[in-house]
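Asker: Have a look at this fold, sequence not included:
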């Protein structure tokens, strides 16, 4: 069975080809924390400040997961507004530029894993 992905907030199914436009639409609505769920029980979190994004892949409930990384990036970025109103700040090395985040999410939806050339940090 192929893994399929839906947006957790409304159950809308997304393909790798459509995910960038659907993420951008949510960002334009001010929704900066976005979750996708897979038919295999995995979760994909996308939290952005509109310039950088934290992209996390979790194997299931309670999994500390893994996330996209930008090794050597210096500094911190804030403005990662969560759905509960919390405004987070992350080291830039734990987030990626927005364009890279879109590419990573699309690859995960298409292939089930991050692109081989995308630095990745395992938090387990």
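Answerer: Cool, the structure landed. As the structure is a computational prediction, the values presented were derived from the model and not from experiment. Numbers count the residues shown, from 1 in each chain.
Asker: From here on, just use CA atoms for contacts and neighbour counts.
Answerer: Will do.
Asker: all helices in this protein, in order from the N-terminus.
Answerer: Applying DSSP state H to the chain gives helices spanning 16-28, 98-111.
Asker: To residue 2, which of these lies closest?
Answerer: Residue 2 sits nearest to helix 98-111 of all those, at 9.7 Å, using C-alpha to C-alpha.
Asker: Report the distance from that closest one to the chain centre.
Answerer: When C-alpha coordinates are averaged (C-alpha atoms, centre = their mean, to the nearest Å), helix 98-111 and its chain have centres 8 Å apart.
Asker: mind checking how far residue 86 is from residue 74?
Answerer: 23 Å (C-alpha to C-alpha, to the nearest Å).
Asker: Alongside the first one, take a look at this:
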């Protein structure tokens, strides 16, 4: 069975690798900086951005700490990551990726079910 993904906001309309970036950009444009996608196999994909960098996490199930995309060669931290409940977070830049890279990673995961071969991520298990 091919895995399908939906934005976890009550919608049942699947997103594809060709439409997920447009959906994320639309949500960011309307002030929604946190997006969770749910897969038909029970996995979750999180995307949280401050419009310059993004935290991208892939979780196998609700209890899984998952994996997240990284940029290990950078220093510093960035704020402005606004969660859906209004919480404002700051993350080390090494635990986030530039937004263009985040879009590429999400698009690839939605299309193939796995991290891009050239992406860098850490396992949080």
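Answerer: That came in fine, so what should we check first? As the structure is a computational prediction, the values presented were derived from the model and not from experiment.
Asker: Just give the TM-score of the two.
Answerer: TM-score of the superposed chains, computed with TM-score structural alignment, normalised by the length of structure 1, equals 0.98; 124 aligned residues with a C-alpha RMSD of 0.6 Å.
Asker: which residues in structure 2 form strands?
Answerer: 5-7, 14-15, 34-39, 44-49, 53-59, 67-69, 77-82, 88-92, 97-98, 121-123 (DSSP state E).
Asker: tell me what the last one is packed against?
Answerer: Using 3 or more C-alpha pairs under 8 Å, 6 or more residues apart in numbering; DSSP states H and E as the contact criterion, the elements in contact with strand 121-123 of structure 2 are strand 67-69.
Asker: The strand it packs on vs structure 1, average distance?
Answerer: Here strand 67-69 of structure 2, set against structure 1 after superposition, deviates by a mean of 0.4 Å using mean C-alpha distance after the TM-score superposition for structure 1.
Asker: what does residue 92 of structure 1 align to in structure 2?
Answerer: Counting by TM-score structural alignment, residue 92 of structure 1 lines up with residue 93 in structure 2.
Asker: Could you pull up the contacting residues of the closest residue in space to that match that isn't next to it in sequence?
Answerer: Once flanking residues are discounted, residue 93 of structure 2 sits nearest to residue 77: 4.7 Å by C-alpha to C-alpha, 6 or more residues apart in numbering. By C-alpha atoms under 8 Å, 6 or more residues apart in numbering, the contact set of residue 77 of structure 2 is 90-94.
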